[in-house]
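A.B. asks: Predicted structure and sequence below. I'll ask about it afterward.
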Amino acid sequence: MARSYASQRVSGFSETVFAKYTRLAQAAGAINLGQGFPDFDPPEFVRAALREAASGYQQYAPLPGLPVLLEALAHKLGPELSADHLQVTVGATEGLFASMQALLDPGDEVVLIEPFYDAYPADVTMAGGVPRYVPLTPLADGRWSLDLDELRAAFTPLTKAIILNTPHNPTGKVFTAAELDAVVALAEEFDAVIIADEVYEHIAFVPHLPVASRPGAWPRTITLSSVGKTFSVTGWKIGWAVGPQPLISALRLAHQWIPFAVATPLQQAAASILQQAEASGYYAELMALYRRKRDLLVAALAGSPLKPLTSEGSYFVMADSSALGLDDVALCDALPGRVGVAAIPPSAFYSEAHKPLAKHLIRLAFCKSDEALCQAGERLKGLAEAFA
């Protein structure tokens, strides 16, 4: 038998759900409402900042990040912050990986709320941790709720951290003050760290409350964000972690052995666009843009068998597909070829025990051109006939 060179650490992993359905979309020439990346260009001030940065700034940046970017982040997040509280990362995804490497010892438990961004359990297990899962509950009005009794039951003396994503991918939920305060109270009781993934902080259609702003949260919270979603530049992979000095110092120790330094021209460009966004009202324009796109997609689904749930934030909407009688994977496998639209099966974002909760759901992304959203809506109106 040929030797397997893959470590046990990665042998249980397979191709990501995004790679699979993007490939299916491309093969069928389908409109890709699966993977969450914009199909339109970022604003001109963003492109101009990149062009200017590309003319210089070609060598390694300091380990914490380029000083001009750290200054822009401090201006955005709080003038009392210094480099001791900030770490520039290769997108929020690397910030998450570095956080897990910095915090976890073998056997430490991490509470994950389902459905989750698919990197969460992988990052936990690669650091030797053990995920413990708490599923969100869909309500009759289309919103999602966190069962606080189930949340408490997931915390044990082995709990080291909880990852909380708000606004939430893939449901579009924005966590309430009561839910956030319950998370903070449990983290304090069990002496756990909160990893707040807030990459959709500026795409919220109801008030978004930063986790670290809640009473008692700051001393035990690492907040992750990035420019990717906010400025439609997912390929830049420029993110940051912010938190108290002891947590950021630990994260930095791990980060230095992952990329060592983050792309200098992109850091320079990120600093420029953050400065301009603050002064120009860009964030309000962004929120209005995505509110309109969400409403456009929801309206387009009105004539289809898909029933959209409430999206309070992010650029995703979940839809109930039970009228079609197929499970989410079978439906999403067939969609590109039969109707020319790609979507993501949300069971990919659940633990094995809870995958049945997503059996009749699909995730759609509305970070697409108006033309693509309207065309997708027209195609989805033929779903019932296509699956008859």
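C.D. replies: Perfect, I can see it now. Only a predicted model underlies this, so the values are computations on that prediction, with no experimental measurement involved.
A.B. asks: contacts and neighbour counts: CA atoms only from here.
C.D. replies: Noted.
A.B. asks: what are the ranges of the strands in the protein?
C.D. replies: Remark: strands assigned in the chain by DSSP state E are 31-32, 86-89, 109-114, 130-135, 137-138, 144-145, 159-165, 193-197, 221-226, 239-242, 307-308, 316-320, 341-342, 361-365.
A.B. asks: Show me the one of these that comes nearest Gln268.
C.D. replies: Of all the strands of the chain, it is strand 86-89 that lies closest to Gln268, at 11.7 Å by C-alpha to C-alpha.
A.B. asks: mind putting the strands of the chain in TSV, mean neighbour count and distance to Pro265 included?
C.D. replies: Converted to TSV, these look like this (neighbours: other C-alpha atoms under 10 Å; distance: least, C-alpha to C-alpha, whole Å):
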stretch	mean neighbour count	distance to Pro265
strand 31-32	24	30
strand 86-89	28	13
strand 109-114	26	34
strand 130-135	22	36
strand 137-138	14	43
strand 144-145	18	40
strand 159-165	24	29
strand 193-197	25	25
strand 221-226	27	15
strand 239-242	27	14
strand 307-308	20	40
strand 316-320	23	30
strand 341-342	28	34
strand 361-365	26	29
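A.B. asks: Same list (those strands) but as TSV, adding distance to Gln276.
C.D. replies: Listed next are the strands of the chain as TSV, based on distance: least, C-alpha to C-alpha, whole Å:
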stretch	distance to Gln276
strand 31-32	31
strand 86-89	19
strand 109-114	35
strand 130-135	39
strand 137-138	39
strand 144-145	35
strand 159-165	26
strand 193-197	24
strand 221-226	16
strand 239-242	17
strand 307-308	35
strand 316-320	27
strand 341-342	35
strand 361-365	27
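A.B. asks: nearest to Thr264, of the ones you listed?
C.D. replies: strand 86-89 (10.7 Å).
A.B. asks: Look at the residue nearest to Ala343 when sequence neighbours are not counted and say how many residues are nearby.
C.D. replies: Distances taken as C-alpha to C-alpha, 6 or more residues apart in numbering place Gly34 nearest to Ala343, at 4.0 Å, with adjacent residues excluded. Number of residues near Gly34 (other C-alpha atoms under 10 Å) recorded here: 24.
A.B. asks: my read: Gly34 touches Pro346, true?
C.D. replies: No - counting by C-alpha atoms under 8 Å, Gly34 stays clear of Pro346, with 10.5 Å between them.
A.B. asks: what about versus this one:
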Amino acid sequence: MSEPLSDHPQILSDTPNIDAPPIDTPTTDPEPKPFEVQFATRVNRLPPYMFGRINNSLYQKRRAGDDVIDLGMGNPSDPPDPLVIEKLHTAAADPGNHGYSKSNGIANLRRELASKYYRKYGVNLDPEHETIACLGSKEGFSHMCLALMGAGDTAIIPSPFFPVHMYGVILAGGNVVSLDVADPNKFLRDVAFTCENMEPKPKVLIVNYPHNPTSAVIEPDFFIDVVRLAKKYGFLVIHDFAYADVAFDGYLPPSFLAAPGAKDVGVEFTTMSKGYNMAGWRVGFCAGNSEMIRGLATIKGYYDYGMFQAVQIAAIVAMRETEATVAKQSEIYQGRRDVLVGGLKRLGWNVNPPKAGMFVWAEVPEPWKSSMSTMDFAMKLLEEGNVAVSPGSGFGSGGEGFLRMSLVENEQRLRQAVRQIGKCLSPQAVA
């Protein structure tokens, strides 16, 4: 027989007091407060988007019917090899390819990447432990930062910098030291000086050759010195090799992983966006140090299920069978480079032809360099000349005084862009 509730004060204490007076309903609602969304500190650390002003003006001009020549973004305008598109079509028609895929990429894709590295650079890679597929190299790089960086950690990056090299670290909670990339030997000396004089020492060195935005290049000995410094000071290395497949005049961009001991200290990111014209396909890779690859795989396992398997199958065919098309694409970019650089030089600009990449890094000519900011000069070209470019200041203070111009338009459009720039900056236009 159960005991009466009155013998259980702990229960009675939870019983409402039925003799309590009723609570009066308020006659007026309290003054409403604005609803606020508080972002995380990592988001608040990000500056305003530097290219927003240009992109907004570009959009408005095109809505108004203006024919704007866009040299601002490195977005390939040429299609992939038809063989790759056909393979994508066939693979997409297979019902077995529509489920979730492994986040690190199917085995045959990773084997094909390892085969390419051996064929092109003489680098031996274990496809299972030393390679991983990414949703474009930018995603892989950002998640590698999450795997390696945290509060109090510091990364050394090039200056000027491609934005994700700065903000991938910041979003991971880390700090950044940026070093001038123009002179490779000085850059290495500055890395050593930073490591000698900074406490705690930098955890990661981020390098990017061919460099975006400046198109600076290096020779293989550079990476031998990077490995030596990494082992001396104990930092990890991430090489962003996005423009591995776009080079001119016989120059072959060296792979970081070809340097002796490179896999002991770092990884390299590559992409099929540039030379293969597969930017929207989002196919990238990371290769090198197995522990760093494992860390990236751990992060990716929580974030994604990998890329569409039909895309991976088409990417295998691209790497295996379309190297001649990739080489031809470099020739196309070289022709465009010559048209743009030659045209700017005839206008009196100080510009050096790049040996690799998809961009020309041009110094703003006088008198405009001394009289206005690089952003204002870029806006002048857009508003008065209908030519969109990327102001160097969008890549950090080290880019002030320069413009980045992409080579994605055809030669005829590039000639037209030069004519419009010349007309915009003519003495009559200045007056």
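C.D. replies: Sure thing, it's come through. Everything quoted here is computed from the prediction, not taken from an experiment.
A.B. asks: so what's in contact with Gly34 and Pro346 of the first structure at the same time?
C.D. replies: Here Gly34 of the first structure and Pro346 have Arg363 as joint contacts, going by C-alpha atoms under 8 Å, 6 or more residues apart in numbering.
A.B. asks: What is the aligned counterpart of Lys263 of the second structure in the first structure?
C.D. replies: For Lys263 of the second structure, the aligned residue in the first structure is Trp218 (criterion: TM-score structural alignment).
A.B. asks: Please name the residues that touch that match.
C.D. replies: 212, 243-244.
A.B. asks: buried subset of these?
C.D. replies: The neighbour count (16 or more other C-alpha atoms under 10 Å) marks 212, 243-244 as buried among the contacts of Trp218 of the first structure.
A.B. asks: ok, back up a step: which one of the strands of the first structure lies closest to Arg379 of the first structure?
C.D. replies: strand 341-342 (7.3 Å).
A.B. asks: any idea how far Thr270 of the second structure is from Tyr276 of the second structure?
C.D. replies: Tyr276 of the second structure sits at a distance of 12 Å from Thr270 of the second structure (criterion: C-alpha to C-alpha, to the nearest Å).
A.B. asks: Mind listing the shared neighbours of those two?
C.D. replies: With C-alpha under 8 Å, 6+ apart, Tyr276 of the second structure and Thr270 have no common neighbours.
A.B. asks: quick one: which of the strands of the first structure is nearest Leu326 of the first structure?
C.D. replies: Across the strands of the first structure, closest to Leu326 of the first structure is strand 361-365 (C-alpha to C-alpha), at 9.8 Å.
A.B. asks: so that closest one aligns onto which residues of the second structure?
C.D. replies: Counting by TM-score structural alignment, strand 361-365 of the first structure sits on residues 402-406 of the second structure.
A.B. asks: Give me the contact list for the matching stretch.
C.D. replies: Residues contacting stretch 402-406 of the second structure (C-alpha under 8 Å, 6+ apart): 71-74, 213-214, 358-364, 374, 378, 389-393.
A.B. asks: Contact partners for the residue nearest to the spatial centre of the second structure?
C.D. replies: Taking C-alpha atoms, centre = their mean, the centroid of the second structure lies closest to Lys138, which sits 4.3 Å from it. By C-alpha under 8 Å, 6+ apart, the contact set of Lys138 of the second structure is Val164.
A.B. asks: Which residue in the first structure aligns with it?
C.D. replies: Match for Lys138 of the second structure (TM-score structural alignment): Thr93.
A.B. asks: Quick one: neighbours of Ala250 of the first structure, just the number.
C.D. replies: 15.
A.B. asks: now the helices for the first structure?
C.D. replies: 8-11, 17-28, 44-53, 67-77, 91-103, 119-126, 148-154, 177-189, 245-255, 264-280, 282-300, 328-339, 370-380, 383-386 (DSSP state H).
A.B. asks: what's the closest of the ones you listed to Arg132 of the first structure?
C.D. replies: That would be helix 148-154 among the helices of the first structure, by C-alpha to C-alpha, at 6.2 Å.
A.B. asks: tell me, that closest one lands on which residues of the second structure?
C.D. replies: So helix 148-154 of the first structure sits over residues 188-194 in the second structure, by TM-score structural alignment.
A.B. asks: for stretch 113-127 of the first structure, same thing?
C.D. replies: Going by TM-score structural alignment: stretch 113-127 of the first structure matches residues 158-172.
A.B. asks: List the contacts of the matching stretch.
C.D. replies: 42-43, 45-46, 138, 141-142, 145-146, 149-151, 155, 157, 175-176, 178-181, 206-208, 212-214, 392, 395-399.
A.B. asks: OK, contacts around Thr271 of the second structure?
C.D. replies: 136-137, 241-243, 283-285.
A.B. asks: ok, now which ones touch Gly29 of the first structure?
C.D. replies: So Gly29 of the first structure contacts 336, 340 (C-alpha under 8 Å, 6+ apart).
A.B. asks: For Gly337 of the first structure, see how far away it is.
C.D. replies: Applying C-alpha to C-alpha to Gly29 of the first structure and Gly337 of the first structure gives a distance of 8 Å.
A.B. asks: Just give the nearest non-adjacent residue to the alignment partner in the second structure of Pro265 of the first structure, would you?
C.D. replies: In the second structure, the residue equivalent to Pro265 of the first structure is Ala310, according to TM-score structural alignment. What sits nearest to Ala310 of the second structure in space, not counting adjacent residues and going by C-alpha to C-alpha, 6+ apart, is Ala91, at 4.9 Å.
A.B. asks: now Lys61 of the second structure
C.D. replies: Val68 (7.5 Å).
A.B. asks: Count the neighbours of the aligned residue in the second structure for Thr234 of the first structure for me.
C.D. replies: Counting by TM-score structural alignment, Thr234 of the first structure lines up with Ala279 in the second structure. Look at Ala279 of the second structure: counted by other C-alpha under 10 Å, it has 20 neighbours.
A.B. asks: Let me know whether Ala279 of the second structure touches Gly74 as I believe.
C.D. replies: No - the pair Ala279 of the second structure / Gly74 is not scored as a contact, 9.6 Å apart, by C-alpha under 8 Å.
A.B. asks: List the contacts of Ile238 of the second structure.
C.D. replies: 204-207, 266-269.
A.B. asks: Distance of it relative to Gly335 of the second structure?
C.D. replies: According to C-alpha to C-alpha, Ile238 of the second structure stands 31 Å off from Gly335 of the second structure.
A.B. asks: Ok, Gly306 of the second structure next?
C.D. replies: For Gly306 of the second structure, the distance to Gly335 of the second structure - C-alpha to C-alpha - is 36 Å.
A.B. asks: Looking at the two now, which is surrounded by more residues?
C.D. replies: It is Gly306, of Gly306 of the second structure and Gly335, that has more neighbours when counted by other C-alpha under 10 Å, with 19 against 15.
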